[in-house]
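**Q** Prediction below, plus the sequence it came from.
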Amino acid sequence: MHPAPSIIFFTVFSGLGFGMMFFLGLGKPDVSGFTAFVFFAIAYALAVGGLISSTFHLGNPQRALKAFSQWKTSWLSREGCLAVATLMIMGLYAIGVVFLDTRWTLLGLLGSALSLATVFGTSMIYTQIKTVPRWSNWTTPVLFLLYALTGGAFLTGQTSTATPLLLVLGVFQCVVWMIGDGQFAKAGSTIETATGLGHMGKVRMFEAPHSSKNYLMKEMVHVVGRKHARTLRIIGVLCLSLLPLVLLLVVPFSHLVALLAVLLHIAGALMIRWLFFAEAEHTVGLYYGAR
């Protein structure tokens, strides 16, 4: 599928923001006053900024509010509702921590749970798409949650938690690729099944269905070379997991080292999230010979 910058920004940075809120709701780090305000401000900037960026991919951004009304059937709507609930609950919790030096524990725990629920809702937007076999399996929600937890631990200074999570995330990302690479073939979709002409024998495209690109081709069909994908995977995992892990475990700790590790992690996340969309084959591509 076409890796739109707005969707990449949305899924990466909103995940980081809600990941931060998960740890802040648990009282980590144990800060109050202006320091707590800075942590909450960063978390809200990432989460809200990511959510706003997602509207840029809509055909009619001014109608974004209507998405909240379809919560019974749409994961996009559920994610929006969960996000608003999280921001409201965490806002109340932040007031206590920042201005009253008080932690309303139950409110914080509820905010943490809603934060993860929001990330899960985001992941289900893609998991539910049966026509993209690479996404439509259990690994997608687990991957999104791991990204949020790892990034959240990083940005809230939970080094002892972020270190093992970096290793787990790197390994699991490789597992996701191993599973995902065979999902399209496993689904059994071919040009014969897509056209319904398989009973007549082998089907091949004589010529393109139309002379210029249409919406489906722009949004659902994107071909990335296997060689380039392999290179990006290696660089992505190095930045996402291995290099930050080395910086945390080998190099003497300093704020500059921690910042570099965070920036590398985010760069790797952006790169791999681009691949998440670019490598996702939609079955509609069979009609255009784009496999």
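**A** Cool, the structure landed.
**Q** For the rest of this, base every contact and every neighbour count on C-alpha atoms.
**A** Will do.
**Q** For S53, see how far away V119 is.
**A** 16 Å (Cα to Cα, to the nearest Å).
**Q** here's the one I want to compare it with:
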Amino acid sequence: MHPAPSVIFFSTFSGLGFGLLIWLGLGVPEVSGWSAFAFFAIAYLLAVGGLISSTFHLGHPERALKAFTQWKTSWLSREGWCAVAALILMALYGAGLVFFDAKWTLLGLLGAFFSLATVFTTSMIYTQLKTIPRWHQPLTPFNFLSLSIAGGALLAGQVMWSIILLVISGVIQAATWVIGDKALASSGTDMASATQLGGIGKVRAFEPPHTGTNYLLREFVHVIGRKHSEKLRIIALGLMVVLPVILLLLPFNHIIAVVAVLAHVAGVLTARWLFFAEAEHVVGLYYGKR
């Protein structure tokens, strides 16, 4: 698919923001006053900023509020409700820490739950799509959740947890790629089923259905070379997992911590670009694209 920058930024930064909110809701790190304000400010800038960036990909942003009415059938609507609940609950929890030096544990736990649910519902927007076999697999939610929680631990300054969770997220990411590479071939969808001409005989592309481009080709068909894909995967894993883990194993200082966070963010952005660029929509089979 065509990798839209707004969706890449949304899925990366909102995941990090809600990941940090998960840890803050669990009481990690133990902060209050201005220290708590700083952590919550970072979390909200990332989470809310990511959510706002997602609206730039909408054809009619003014209709976004209508998405809240479809919560029974739409994962996008459920994501919206979970995000609102998480942000409200964590705002109240954060206010208690910042202004009253009070830790309202129940609010924090509820906020952490809805923060986790927000990331899960985001992942399900993509996982539910049978038309994109690479996304329609069980590891997609784990990929989103593991990166969110690991990134949150990194932002929360939890060194040992960060190392463990970064390694786990890296393994899940690699497994997601391996399974995804075989997803289209094993989905049972091919040019014969895409054109509905399989009953006549063997189907092959004689010439393109159109002489020029169209909306489907622009939005749903994006071909990336295997060599470029492999290089970008190595870069993504190196930046979002390997380099941060190496830096975290060194004697701690704030400069190293900042570099580890920046490297992780750059790696996740690369992985998210691949998430969309490598997604083979089955409509591409109609145009002879794979």
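**A** Noted; the coordinates are in hand. Just so you know, these numbers come straight off a predicted model, no measurement behind them.
**Q** Overlay them and tell me the TM-score.
**A** Comparison of the two superposed chains (TM-score structural alignment, normalised by the length of structure 2) gives a TM-score of 0.98, and 290 aligned residues with a Cα RMSD of 0.8 Å.
**Q** before we move on, the earlier item: of V119 and S53 of structure 1, which one has the most company?
**A** It is V119, of V119 of structure 1 and S53, that has more neighbours when counted by other Cα atoms under 10 Å, with 28 against 19.
**Q** and the more buried one, what does it touch?
**A** Applying Cα atoms under 8 Å, 6 or more residues apart in numbering, one finds that V119 of structure 1 lies in contact with 15, 18, 79, 144-145, 148.
**Q** of those residues, closest to I191 of structure 1?
**A** Nearest to I191 of structure 1 among those, counting by Cα to Cα, is F144 at 31.3 Å.
**Q** That closest one maps to what in structure 2?
**A** In structure 2, F144 of structure 1 lines up with F144, judged by TM-score structural alignment.
**Q** Make sure that match is actually in contact with I125.
**A** No: using Cα atoms under 8 Å, F144 of structure 2 is not in contact with I125, being 11.4 Å away.
**Q** The two: who's more crowded?
**A** F144 (23 against 18).
**Q** mind checking how far the more buried one is from S14 of structure 2?
**A** 11 Å.
**Q** same check, this time on L197 of structure 2
**A** Distance from L197 of structure 2 to S14 of structure 2, by Cα to Cα: 43 Å.
**Q** Show me which of those two is the more surrounded one.
**A** Higher neighbour count among L197 of structure 2 and S14: S14, with 28 against 13, using other Cα under 10 Å.
**Q** what residues are up against the more buried one?
**A** Per Cα under 8 Å, 6+ apart, neighbours of S14 of structure 2: 46-51.
**Q** Tell me which of these you also see in structure 1.
**A** For the contacts of S14 of structure 2, the contacts that persist in structure 1 are 46-51, with contact defined as both residues aligned by TM-score structural alignment, their matches' Cα atoms under 8 Å.
**Q** could you pull out the helices for the stretch 151-291 of structure 1?
**A** Ranges of helices in the stretch 151-291 of structure 1, per DSSP state H, counting those that start in this stretch, are 159-180, 183-187, 191-195, 215-220, 226-237, 243-249, 255-278.
**Q** Which among these is found nearest to V38 of structure 1?
**A** helix 255-278 (15.6 Å).
**Q** on that earlier part again, using CSV, lay out the helices of the stretch 151-291 of structure 1 together with distance to T139 of structure 1 and mean neighbour count.
**A** Formatted as CSV, the helices of the stretch 151-291 of structure 1 follow (distance: least, Cα to Cα, whole Å; neighbours: other Cα atoms under 10 Å):
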stretch, distance to T139 of structure 1, mean neighbour count
helix 159-180, 6, 17
helix 183-187, 12, 15
helix 191-195, 26, 15
helix 215-220, 21, 14
helix 226-237, 17, 14
helix 243-249, 23, 18
helix 255-278, 12, 19
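**Q** quick one: L21 of structure 2 and I88 touch, right?
**A** No: using Cα under 8 Å, L21 of structure 2 is not in contact with I88; the gap is 11.6 Å.
**Q** neighbour count winner among the two?
**A** L21 (35 against 14).
**Q** what's the average distance of whichever strand or helix holds that one to structure 1?
**A** In the assignment (DSSP states H and E), L21 of structure 2 maps to helix 15-25. For helix 15-25 of structure 2, the mean deviation from structure 1 after alignment is 0.4 Å (mean Cα distance after the TM-score superposition for structure 1).
**Q** same thing with stretch 159-170 of structure 2?
**A** Mean for stretch 159-170 of structure 2 is 1.0 Å (mean Cα distance after the TM-score superposition for structure 1).
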